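> Please find the sequence and the predicted model below.
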Amino acid sequence: MGFGQDLRNSHEGLIKLQDWELKLLETVKRFMTLRVKSDKEYASLLLNICQQVDKHDNSSQIHYISTVSKSWAHMVQQTEQLSKIMKSHAEELNSGPLHRLTMMIKDKQQVKRSYQSVHQQIEFELNKVTKTDLEKLKGTYRQLSKDAHSAKEKYKEAVVKGREPEKARERYDKATMKLHNLHNQYVLAVRSAQLHQEHYHESALPLLLDSLQKMQEEMVSALKGILEEYSEITSLLTDEIVKVHKEIHTSIDQIDPASEYDNFIEMYGSPETKEPNVEFDVSLLEETENLQANEILWNNLTADSLQALLKCTTEELLLTQQSLRSKEDLMLDLQSKIEESAKTSRFCY
C-alpha cells in the first residue's frame, strides 16, 4: 500500500491527517515543556530542602560521632546529588529532544504548506488545460461555425440573385478559413488535454503523494528517536520508574514507520475513479462540411497557418528539449542536495 497508489482521491483525508499529527506534536511539545519545568522545580526544591537541613545540623549544640548521623548526612548528600542530576537532565531534555521537536514541528508545517501548494498548482493546471481552455475554444468554434454557415447561405443567395457574388464568396472563404484554423487548434488542444490528464493521473499526482509519504515516514522515524532519547534522559532507574519506562520502551519499539499509515490507508483508501476521457465535441460539426473529428484539415485555406504552426512548434520543441535537459541537470543536483539534507536532518533529529 502507498499514498500514490491508494490515496489519489483522498486529499481532504491527507490534510486532516497532517493537521492531526501537528496537534499531536504540539501536545508532545507541551508535555515535554512541562516535564522540563517540573524537573527543574523538583531539583530546586530538593536543593532547598538539603540547604535547610544543613542549616539545622550546623546549629546543633551536640557534637559526637553517630552512625545514624553519618547515614543521615550521606542521605542528604545523595539527595543533593540527585538534585544536580535532575537539573542536568532537565537542561539536557530542553536542549535535546524538546529543541529537536520544536524544529520538527516547523518542518512538518512547511511540508504541509508545500504539499497544499503543489497539489493546488497541479489541480489548477489540470482544470485549466482539460476544462477552461477547451470550453473557450468550443465557444469560439460554435460561433465561427455559425458565421461560416451564415456566410455560405449569403453566398448562395448572392449567386442566385447575381448581387456581388465575388464579395460574398470572399466573405464565405474568410469565414471558412477562420473555422478551419480554429478546428485545427481545437484538435490539438484536445490532444494536449488528453496527454495532460494522463500525465496528471499516472505521474504528477502519484509522485507528489509518494514524496509526501516518504517525508511523513521520515518524520515518524525522527519522532521515534526523540521519544527514545526522552525516555533515556528522564529515566531514574528506580524499580518503580524502571517498570514505567519499560512500558514506554515497549510502546516506542512498536513504532514502525513503514507500517505507520497502514490503518489510515485502509480507512481513507478509495478506488481509483477514472475521469471521463476528453473527446472531440462532435456536435460542433453539425453545421459544417468536410470537417472530421480529431483530424487536422489541410487545404489551401489552412496550409499557411499549419506551416507557420509547424515551424513555431518545431522551434518550441527545440527550446523545450534544451530546457528539459537543463532542468534534468538541475533536478539531479537538487536530488543530491535533498538526499544530503535528509541525512543531516536524520542526524540532527
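That came through fine. Numbers count the residues shown, from 1 in each chain.
> When you work out contacts or count neighbours from here on, use the C-alpha atoms and nothing else.
Will do.
> Three-state assignment for Val278, please.
coil (DSSP: H, G, I helix; E, B strand; the rest coil).
> Now for it: which residues touch it?
The neighbours of Val278, taking CA atoms under 8 Å, 6 or more residues apart in numbering as the test, are Thr130, Val190, Ala193, Gln194.
> what's the helix or strand encompassing Lys156 packed up against?
If you go by DSSP states H and E, Lys156 is part of helix 133-161. Under the contact criterion of 3 or more CA pairs under 8 Å, 6 or more residues apart in numbering; DSSP states H and E, helix 133-161 touches helix 165-199.
> The structure to be compared is supplied as follows:
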Amino acid sequence: MGFGGDLKYSHDALLKLQDWELRLLETVKKFMVMRVKSDKEYASTLQNLCNQVDKESACQLDYISNVSKSWLLVVQQTEQLSKIMKTHAEDLNSGPLHRLTMMIKDKQQVKKSFVGVHQQIEAEMYKVTKTELEKLKSSYRQLIKEVNSAKEKYKEAVAKGKETEKAKDRCEKATMKLHMLHNQYVLALKGAQLHQHQYYDTTLPLLLDSLQKMQEEMIKALKGILDEYSEITSLVTEEIVNVHKDIQTSVEQIDPNSEYNDFIDTHRSSEVVEQEIEFDTSLLEENENLQANEIMWNNLTAESLQVMLKTVIEELMQTQQTLLSKEKLVSELEKKIEESSKTCEKKSDIVLLLSQKQALEELKQTVQQLRCSEAKFAAQKELLEQKVQENDGKEPPPVVNYEEDARSVTSMDKKDKVSRFDTIRHSIAGIIRSPKSMLGSSS
C-alpha cells in the first residue's frame, strides 16, 4: 500500500491533502504562538505577585512563625514556578515553535516541488506520446500525397516524353523525404512507447512514492515537535499531568508509516490499463513500399541512418555521463544525511534534515528521468544498429524502379547530394530535440 501503487490517478486528492496539512500546521503554529505569549504573561503575573507579597511582608516578626515560614515557602515556590514557566516559554519559542516555522516552509517547498515535477513529467508525457506523434503523422500523410502526386506527374511526363528527368527527380526527392520521415516516426514511436511504460510503471510511481516519503518524514518531524512541546509544557500537578498524559498519549499514537493508510483507502484510484502506442498502419494504406516498425534502408536513407546512429550514440553517452554524475550525488547526499542524523540531539532536530532529504528525493527523480532517457536512446540505438549492421557492406537498394534505360539514381550531381545531406541533418535534429531538452532541465 503506497502512493505510487495506489494513487496514480488521484492527483487532486493529493493536492487537497497537502493543502489541508499546511492549514493544520499553520493552526498548530498559531496555537504555539499564543501558548508562548500566555506562558510569558502567566510567568510575569506570578513574578509581580511575588514582588508585591515581598513588599507587604517586609516587616519582620520577632518570633518564628510556622505560618510565615509556610507562606514564605509558598511565595518562594511560586517565584520558582514563575521562573520555570518563563524558561518553558522561551524553550517553546526557540525549540518547537521555531522548528515548526521551518517545517511549514519545507512543506510548502515539498508541495511546490511535487507540483512542478508532476507538471513537467505530465507535459513531457503528453508531448512525447501525443503532440510529437500527431505532428509526425500529419507530415507523414502530407508526404504520401506528395509522393503519389510526384509519381503521377512522372508517369505523365514519360507518356508525353517531356521533362522525364525533372519529374523523376521530383519523385525521388519526395520519396526520400517520406522515407526519412517514416524513420523519424518509427524512432519517435519507439521512444513514446517506452516513455509511456516508464511514466506509468516507474516515473510517476517514483514521484508519488517520493512524495509519500517526504509526507511521512514531515509527520515524523511533526511528531518530534509535538513530543518536545509536550515535554516542555508538561507540569507536575495532577490535573495538568492528566491533561498532558492525554496529549502524550495522542502524540504517541502518531505513526508516520501508517498515517496515510486511511487516506489511501478513501482515495484509492482504480487501475487503468493504458493503451499501447502502436504504429498507425493507416499511414501505409497508400504506400506499399514502407513497413510498420521497420527502419527503411535504401539508397535514399543509408546515409541518414549513419548520421542518426552517430547522433543517438552521442546523446546516449552524454545521458549516461550525466546519470553517473547524478547517481554519485545521490550516494554522497545519502551518506551526508545518515551522518547528520546521528548528531541530532533533540527529537525536533530532524526538521533540520528535511531540506536535504527533499533535495535527495528531487535528485532521485532526476536520476529516474535520466534512466528513462537512457533507455529510450538505447532502444533507438539498437534499432538503428541492427539495421545498419545487417546491411553492412551491402549496396543500398534503389527505392523506385524506373525504366531500364533511365539513368541511375546515383548520378545526381554534387550540389544535389549536399542539399540532401543538409536535409538529413535537419530532420535528425527533430528526433533528438525533446530528449536533449529534458536532459538540460534535469541537470
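Received, thanks. Everything numeric in this text was worked out from a predicted model, so none of it was measured.
> Give me the neighbour count for Glu202 of structure 1.
For Glu202 of structure 1, the neighbour count with other CA atoms under 10 Å is 13.
> how far apart are stretch 211-227 of structure 1 and its match in structure 2?
Superposed on structure 2, stretch 211-227 of structure 1 shows a mean distance of 1.3 Å to its aligned residues (mean CA distance after the TM-score superposition for structure 1).
> Would you mark the buried spots in that stretch?
For stretch 211-227 of structure 1, the buried set under the neighbour-count rule, 16 or more other CA atoms under 10 Å, comprises 212-227.
> which residues are contacting it?
In contact with stretch 211-227 of structure 1 (CA under 8 Å, 6+ apart) are residues 2-3, 97, 100-101, 104, 108, 111, 115, 252, 255-258, 260, 346, 349.
> Just give me the closest of the contacts of Val278 of structure 1 to Leu318 of structure 1.
Proximity of those to Leu318 of structure 1 was ranked by CA to CA; the top entry is Ala193 with 21.3 Å.
> can you pull the contacts of the residue lying closest to that closest one once chain neighbours are set aside?
Spatial nearest neighbour of Ala193 of structure 1, chain neighbours left out: Thr130 (4.8 Å); criterion: CA to CA, 6 or more residues apart in numbering. Counting by CA under 8 Å, 6+ apart, Thr130 of structure 1 touches Val190, Ala193, Gln194, His196, Gln197, Val278.
> Next up, the contacts around the residue lying farthest from the centre of structure 2.
Relative to the mean C-alpha coordinate of structure 2, counting by CA atoms, centre = their mean, the farthest residue is Asp62 (80.7 Å). If a contact means CA under 8 Å, 6+ apart, then Asp62 of structure 2 has no contacts.
> Please identify the helix or strand for it.
Per DSSP H and E, there is no helix or strand for Asp62 of structure 2.
> what's the spacing between it and Ser70 of structure 2?
16 Å (CA to CA, to the nearest Å).
> Pretty sure Asn287 of structure 2 sits against Glu146.
No: with contact defined as CA atoms under 8 Å, Asn287 of structure 2 does not count as touching Glu146 (11.5 Å).
> higher neighbour count, those two?
A direct count of neighbours by other CA under 10 Å for Asn287 of structure 2 and Glu146 places Glu146 higher, at 18 against 13.
> Asn242 of structure 2 versus the residue lying closest to that one once chain neighbours are set aside, what's the distance?
Nearest residue to Glu146 of structure 2, sequence neighbours excluded (CA to CA, 6+ apart): Ala174, at 6.4 Å. In this view, Ala174 of structure 2 and Asn242 of structure 2 are 87 Å apart by CA to CA.
> Brilliant, that's me finished.
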